[in-house]
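Trainee: Give me a model of this one.
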Amino acid sequence: MSDLIKPSLGIMNLQQVTRKFQLSRVAPSEDLAFFIRHFWIVRWDLRGQEPYVQHVIPNPCVNLVVEPGRTAIYGPGKEKYGHYLHGQGCVFGVKFKPGGFYPFVKQPVSGMQLSPLSVQNVFDADPLALESDVLAQEDEQQMVELVEQVIRPKLPEPDAQVTFINEIIDYINEQPDVTKVDTLCDYFGVNKRTLQRLFDLYVGVSPKWVIKLARIQNAAETTDTSERPNWSKLSMDLGYHDQSHFIKDFKSIIGQTPDEYARQAL
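Mentor: This next block holds a predicted model:
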């Protein structure tokens, strides 16, 4: 079953979404749910309109993207990225859970930031054939079933570290007062260096970055849903000791100051 986009998925300037494209997501089958968070489908029809760039806040997940000429498996980024939409089209994606892609390849996910992996090498799938088969479908569930058939033969055994990593990231997202990696180490009883190595290997980004991202995504979502955010209060609510530090972190990921982002959203 599919559902519509929600703010937590990192879409920037959420008010624009329904005017420019449709984005839905579909839950994976039970046997794949340990590794995959959801499948996502973007459709747009901008024929006769100006092209549009939709920016997305990065997240600590690996994505398998089926897109004409660009089908590949992409690691987590560290800055916002944009999808250039023009004419009419569709893109299909598989969002793995944080750490959920590592068991398929058993190599550091941090190495994927600059070098996407080939679906041919990982899943023995011809990217052109995958694009032709999947993107030709009108029914989303049929798209999902085709991609699940590609992934299923390579399905590894469940890895307890994936569960542990997701518990940590859930805790970060649910506890806005978590601002330091030391807090995670104390709460989960793990050595700091061990945690950093685990995230480098399985997630591809550091736990410090995940904490920073959670705070900034929270700020961006608040900006999307508030007419006039109180930046001073918001920065304090997110655990920042001063507003200037909050603005610096916001700009490092979003590429704009909070004020610039808020004005753009109007």
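
Trainee: switch to C-alpha atoms for all contacts and neighbour counts from now on
Mentor: Will do.

Trainee: ok, now how distant is the spatially most central residue of the chain from residue 207?
Mentor: Closest residue to the average C-alpha location of the chain: residue 59 at 3.7 Å, with CA atoms, centre = their mean. Counting by CA to CA, to the nearest Å, the gap from residue 59 to residue 207 is 12 Å.

Trainee: Please name the nearest non-neighbouring residue to the residue nearest to the centre of the chain.
Mentor: Using CA to CA, 6 or more residues apart in numbering and skipping residues adjacent in sequence, the residue nearest residue 59 is residue 76, 6.1 Å away.

Trainee: which SS state does the one you found fall under?
Mentor: Of the three states, residue 76 takes coil under DSSP: H, G, I helix; E, B strand; the rest coil.

Trainee: If you count residues, where's the longest helix of the chain?
Mentor: Ranked by number of residues, the top helix in the chain under DSSP state H is helix 207-225.

Trainee: tell me the strands in the stretch 51-200 of the chain, going along the chain?
Mentor: 52-56, 63-66, 72-74, 81-85, 88-96 (DSSP state E, counting those that start in this stretch).

Trainee: Need the winner for burial among those strands.
Mentor: Sort the strands of the stretch 51-200 of the chain by mean neighbour count, taking mean count of other CA atoms under 10 Å, and strand 63-66 sits at the top with a mean of 23.

Trainee: How about residue 229, nearest residue that isn't a chain neighbour?
Mentor: residue 223 (6.2 Å).

Trainee: Thought residue 263 was touching the one you found, still the case?
Mentor: No - assessed by CA atoms under 8 Å, residue 223 is found out of contact with residue 263, at 9.7 Å.

Trainee: Also this sequence, please, to line up against the first:
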Amino acid sequence: MPDVHDPRGVLYPAKLPQFERILPPDDLADLVAWYWLVHWDIADGRTSRQQLLPFPLMNLVVQAPGVTLSGPTASASHRDLSGKGWAVAALLQPAAVSSLKVSPHELVGLEVDYDAPELLEPISRILNKGQGTASNQDCSTAYSAWLRESLPPPDANGLLANEFINYVSTTTNAINVEQSAIALGMSVRSLQRLSLRYIGLPPLAVIRRYRLQEAAQRIRENPSQSISEIAAELEYADQAHLATDFRKVLGFSPSSYRGHTSGNM
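Mentor: Just a heads-up that it's a prediction; the model follows:
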């Protein structure tokens, strides 16, 4: 089961505005990992940049003036917040792909409009009452009602793609595609096709994203642990390989990241 307290994904948690995750009802757990809800009120003339190392999944986001579908990302990303606003979103399980009838591979790095007025209207109505975070549960309930009404059950291959994400996200020593394929009882080629069809990224990219998220969390939360020790625990070949992944995806070194986060915890 997804953990709403999972600290991975956000590079600088101390900079988050009012943020909450809510698990979906059991009957929707195959479609949604969790709902995430954020409210912000930024002073005039200022912008708050939220730097992210996203989970390799799609997000269906409700935010005035409409609904958007964000595809998986191949690198770090950010959202700039200004003024006063809100967003209510679902972090989608891979199995939701068949229900939404979209191709995540075609959406990598993109955010596109999604025509869902029946989702936008009730959530906007709830939030326009001005109750802020007190309305989060009502928003998640309205989101769940729309999903039940609008999306058919996932197919068997989508559920298998969910298993792949669950395995990689909870197994810190999952380091290669062959290991994951064996764990799921499938061939490497079948796993590659499954990952591209339902996640939009090659399986190795998915594995590396979770390993890098885990590394960033440990670097951020364990300042007394050396980066070489973290690299060894996560079965990187050595510290240099971890540093290379950091620079390639995030644009800076693990030690620089630790320095940037040390004053924000």
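
Trainee: Got a TM-score for the pair?
Mentor: The TM-score (TM-score structural alignment, normalised by the length of the second structure) is 0.86; 256 aligned residues with a CA RMSD of 2.4 Å.

Trainee: thinking again about what came up before, which one of residue 223 and residue 263 of the first structure is surrounded by more residues?
Mentor: residue 223 (24 against 11; other CA atoms under 10 Å).

Trainee: Roughly how far does the more buried one sit from residue 214 of the first structure?
Mentor: Where residue 214 of the first structure is concerned, residue 223 of the first structure sits at a distance of 14 Å (CA to CA).

Trainee: Now do the contacts for the alignment partner in the first structure of residue 71 of the second structure.
Mentor: Using TM-score structural alignment, the partner of residue 71 of the second structure in the first structure is residue 75. Contact analysis of residue 75 of the first structure by CA atoms under 8 Å, 6 or more residues apart in numbering lists 61-63, 109-110, 112-113, 116, 204.

Trainee: if you set the cut-off to 10 Å instead, what comes out?
Mentor: When contacts are counted by CA atoms under 10 Å, 6 or more residues apart in numbering, residue 75 of the first structure touches 59-64, 101, 109-117, 203-205.

Trainee: Can you flag the buried ones in those?
Mentor: Among the contacts of residue 75 of the first structure, those buried by neighbour count (16 or more other CA atoms under 10 Å) are 59-64, 101, 109-110, 112-113, 116-117, 203-205.

Trainee: How many neighbouring residues does the residue nearest to residue 119 of the second structure when sequence neighbours are not counted have?
Mentor: Leaving out its chain neighbours, the residue that sits closest to residue 119 of the second structure by CA to CA, 6+ apart is residue 146, at 6.0 Å. For residue 146 of the second structure, the count of nearby residues is 16 (other CA under 10 Å).

Trainee: For the residue mapped onto residue 146 of the second structure from the first structure, give me its contacts.
Mentor: By TM-score structural alignment, residue 146 of the second structure lines up with residue 150 in the first structure. Residue 150 of the first structure sits next to 119, 123-125, 130 when contact means CA under 10 Å, 6+ apart.

Trainee: again with residue 214 of the second structure
Mentor: 7-9, 169, 172, 208, 220, 230, 234.

Trainee: Mind putting those into a markdown table with neighbour count and distance to residue 135 of the second structure?
Mentor: A markdown table is the format used below for the contacts of residue 214 of the second structure (neighbours: other CA atoms under 10 Å; distance: CA to CA, whole Å):
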| residue | neighbour count | distance to residue 135 of the second structure |
| --- | --- | --- |
| 7 | 15 | 23 |
| 8 | 20 | 25 |
| 9 | 21 | 24 |
| 169 | 19 | 30 |
| 172 | 16 | 36 |
| 208 | 17 | 36 |
| 220 | 21 | 31 |
| 230 | 20 | 40 |
| 234 | 18 | 39 |
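
Trainee: follow-up on the earlier one: now the common contact residues for residue 59 and residue 207 of the first structure.
Mentor: residue 213.

Trainee: quick check: stretch 84-92 of the second structure aligns to which part of the first structure?
Mentor: The aligned range for stretch 84-92 of the second structure is 88-96, by TM-score structural alignment.

Trainee: quick one: that stretch to the second structure mean distance?
Mentor: Once superposed with the second structure, the aligned residues differ from stretch 88-96 of the first structure by a mean of 1.3 Å; criterion: mean CA distance after the TM-score superposition for the first structure.

Trainee: Tell me the spacing between residue 215 of the first structure and residue 151 of the first structure.
Mentor: 33 Å.

Trainee: which of these two has more neighbours?
Mentor: Comparing residue 215 of the first structure with residue 151 by other CA under 10 Å, the one with more neighbours is residue 215, at 26 against 18.
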